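# missing the sequence, but the structure's below:
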């Protein structure tokens, strides 16, 4: 039986750009799916298709038991959507924004007012309830936007990069709100560029690149695909690199990666801190002086690099999901010692 959010073979093109290239998703009721990927990967296009804002060229989509293509009006009444940018009326107060949304959903005036009070309290906006939204900080606007998406208590919620641009404090507050929603039974599809956000919130993560789901699993499963834990060593002398690579190769569970210009060597391992102590002893016994050594877990860039061949921060000219000029990632070039 399909989950609360289900997609099969979704395809969407914009001119020559294939923004979605056969996307399959299945989100069980009451869970969170984190849609993870770099800018231009297809995350926002997937959300727009699933929320009836875009019609896919082909494929099937079912949300809250409703066919997205055949029952778009019913789908809209059953979902909440918080986009990348806060969609609030800056000249209305926070309270007025929420009441207006209730009225658009044909709630009675008294019911809309009561729901606004409830949401303002839940999202810690009561003190600013009667101030124009244009006076709100970025974090406050995001919370108001999310509150507006929840006026009718939808069973399914879509959030498109809800914490992008927020400071750590506001991001943490929004995470807490999202966790409250899910604990109350809401099904959530969350797009994000941040592995740590998906790690914190999602039951399952789908990695999207070039319009395709290229990997799916829990955060730990995805990290394991990048090699799990790894030891990073920076040697003091460049001439010790090869010897250090031999040492690390004896402890590693995969190839040793060498960055000559930084004298850094990296190898995937298992064994944690105990293994790190053994590596240090062996390097010392071989007379290799080190500037730094650390045991690390995969980061967002590690996952992207392992699954897509490029990292998130390095940019080059390309096209976004709708064919507009933008920046994308460059391939990373590192030497691998086998």
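Cool, the structure landed. Remember, it's a predicted structure, so these values are computed and weren't measured experimentally.
# contacts and neighbour counts: CA atoms only from here.
Fine.
# So for stretch 63-72, first residue to last residue, what's the gap.
10 Å (C-alpha to C-alpha, to the nearest Å).
# Now residue 8. Nearest residue, chain neighbours left out?
Nearest non-adjacent residue to residue 8, counting by C-alpha to C-alpha, 6 or more residues apart in numbering: residue 24, 4.5 Å away.
# host element of that neighbour?
In the assignment (DSSP states H and E), residue 24 maps to strand 17-27.
# same question, residue 177
Secondary structure assignment for residue 177, by DSSP H and E: helix 168-183.
# Can you give me the distance of the residue nearest to residue 119 when sequence neighbours are not counted to residue 284?
Nearest residue to residue 119, sequence neighbours excluded (C-alpha to C-alpha, 6+ apart): residue 147, at 6.0 Å. Between residue 147 and residue 284 the computed distance is 58 Å (C-alpha to C-alpha).
# Equivalent analysis for residue 169, please.
Distance from residue 169 to residue 284, by C-alpha to C-alpha: 43 Å.
# Show me which of residue 147 and residue 284 is the more surrounded one.
The residue with more neighbours, out of residue 147 and residue 284, is residue 147; 27 against 12, by other C-alpha atoms under 10 Å.
# correct me, but that one touches residue 99?
No - at 10.9 Å, residue 147 does not count as touching residue 99 under the criterion of C-alpha atoms under 8 Å.
# hmm, back to that, need the next SSE after the strand holding residue 24, C-terminal direction.
Proceeding N to C from strand 17-27, the next assigned helix or strand is strand 32-36, under DSSP H and E.
# Other residues contacting that next one?
Residues outside strand 32-36 that contact it (C-alpha atoms under 8 Å, 6 or more residues apart in numbering) are 27, 43, 182, 187-195, 198, 201-208.
# structure B:
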């Protein structure tokens, strides 16, 4: 597909600086782009590359409008990039409608219109599958589950009984939703398994990556609120609640009954202990450990997670610890010498 730079600007709500009739037939990264491509700069560390790229145009923010290139100027270059990729490059998959003969679907299950249920899918008693749902091979959907309209469940996803999946939810391969939480009561010698009698609720427009596990509640619900995006290899424990439009990056672990607010970003490898609250609009840096409540509207880093400016000062001190240790040893030696001298003077 070919578009002029002006047509792309109109599509994303931006403006053109340069030749609006420049023909764009693809989009690539700033290093790989050639003539006919549009690229983008959303991170300031790539600004120096703008005048060297072979791309025919660059998507930029208003503060970079003076660059010597054809520019598509908009307030959110990364969002514009995503929309242009979708327009120029992305082919929406087409699924064959119908139910494959190699499936096992309970007689009491309710199946919506225009579904695509592929081979070796199992759907349990009283499950309810919405309209236009796509279920890839090997998926298991347990009894009493609800799958909302336009949901997509990729190969080998496991949905345990009583789970509720909202509309337009995408769940990638090998993810498990609604498995038992990790709960045991010590009896003095061993551990007694605490029955996990609750369920899991995934609200509308949630995306969940591959090989992620979201446990059911001990009592009540584990809830992932509308619009949240969860990466691959994430573990979310029983009775956790994650607020709307949050972003949970790969290898995050959230312990039981933690409450995560709206618009929260948990970067890769973050660990959160149970029974704490993370406020709205919080960002937690990668590999941080959250061991206490975090107030809203802040950025935190480290283990234990502290406000980012404070933790940066701590890192500076940590780097100097070897020198500080040697200095303290020197001071201690001098102090002992002075004490010995003082004693001898008596």
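Yes, it's here. Just so we're clear, the structure is a prediction, and the values are computed from it rather than from any experiment.
# Could I get the TM-score for this pair?
Once superposed, the chains reach a TM-score of 0.23 (TM-score structural alignment, normalised by the length of the first structure), with 139 aligned residues with a C-alpha RMSD of 7.1 Å.
# So which other helices or strands are in contact with the helix holding residue 177 of the first structure?
Here helix 168-183 of the first structure touches helix 138-149, helix 195-201, going by 3 or more C-alpha pairs under 8 Å, 6 or more residues apart in numbering; DSSP states H and E.
# between these, which one is nearest to residue 219 of the first structure?
With distances scored as C-alpha to C-alpha, the stretch of these nearest to residue 219 of the first structure is helix 195-201 (5.5 Å).
# between whatever helix or strand comes next after the closest one and strand 17-27, how big is the angle?
For helix 195-201 of the first structure, the succeeding helix or strand toward the C-terminus, using DSSP H and E, is strand 204-209. Using axes from the mean of the first three to the mean of the last three C-alpha atoms, to 10 degrees, the direction of strand 204-209 of the first structure lies 170 degrees away from that of strand 17-27.
# Now do the buried residues in strand 204-209 of the first structure.
Residues 204, 205, 206, 207, 208, 209 are the ones in strand 204-209 of the first structure that count as buried (16 or more other C-alpha atoms under 10 Å).
# what's the nearest residue to the fourth one if we skip its chain neighbours?
This means residue 207 of the first structure. residue 36 (4.7 Å).
# residues near that neighbour, how many?
28.
# what do you get for residue 63 of the first structure?
Neighbours of residue 63 of the first structure (other C-alpha under 10 Å): 26.
# Quick check, it in contact with residue 50.
Yes - Residue 63 of the first structure lies in contact with residue 50 (C-alpha under 8 Å); the separation is 7.3 Å.
# any idea how far residue 331 of the first structure is from the nearest residue to residue 205 of the first structure once chain neighbours are set aside?
Excluding the flanking residues, the one nearest residue 205 of the first structure by C-alpha to C-alpha, 6+ apart is residue 34, at 4.6 Å. As judged by C-alpha to C-alpha, residue 34 of the first structure and residue 331 of the first structure stand 24 Å apart.
# Residue 200 of the first structure too?
Shown here: residue 200 of the first structure relative to residue 331 of the first structure, a distance of 28 Å by C-alpha to C-alpha.
# Name the next helix or strand following the helix or strand encompassing residue 8 of the second structure along the chain.
For residue 8 of the second structure, the host element (DSSP H and E) is helix 5-12. Following helix 5-12 of the second structure in sequence order, the next helix or strand is strand 15-17 (DSSP H and E).
# Can you point out the buried residues in that next one?
Those would be 15, 16, 17, for strand 15-17 of the second structure by 16+ other C-alpha under 10 Å.
# Of those residues, just say which sits nearest to residue 223 of the second structure.
Using C-alpha to C-alpha, residue 15 is the member of these that lies nearest residue 223 of the second structure, at 41.1 Å.
# Touching, residue 99 of the first structure and residue 119? I think so.
No - if you go by C-alpha under 8 Å, residue 99 of the first structure and residue 119 don't touch, sitting 10.5 Å apart.
# Look at the two and report which has more neighbours.
Shown here are residue 99 of the first structure and residue 119; by other C-alpha under 10 Å, residue 99 has more neighbours (25 against 21).
# Please spell out which residues along the strand or helix carrying the more buried one are buried.
Taking DSSP H and E as the criterion, residue 99 of the first structure maps to helix 94-104. By neighbour count on 16+ other C-alpha under 10 Å, the buried set for helix 94-104 of the first structure is 94, 95, 96, 97, 98, 99, 100, 101, 102.
# Fine, thanks again, bye for now.
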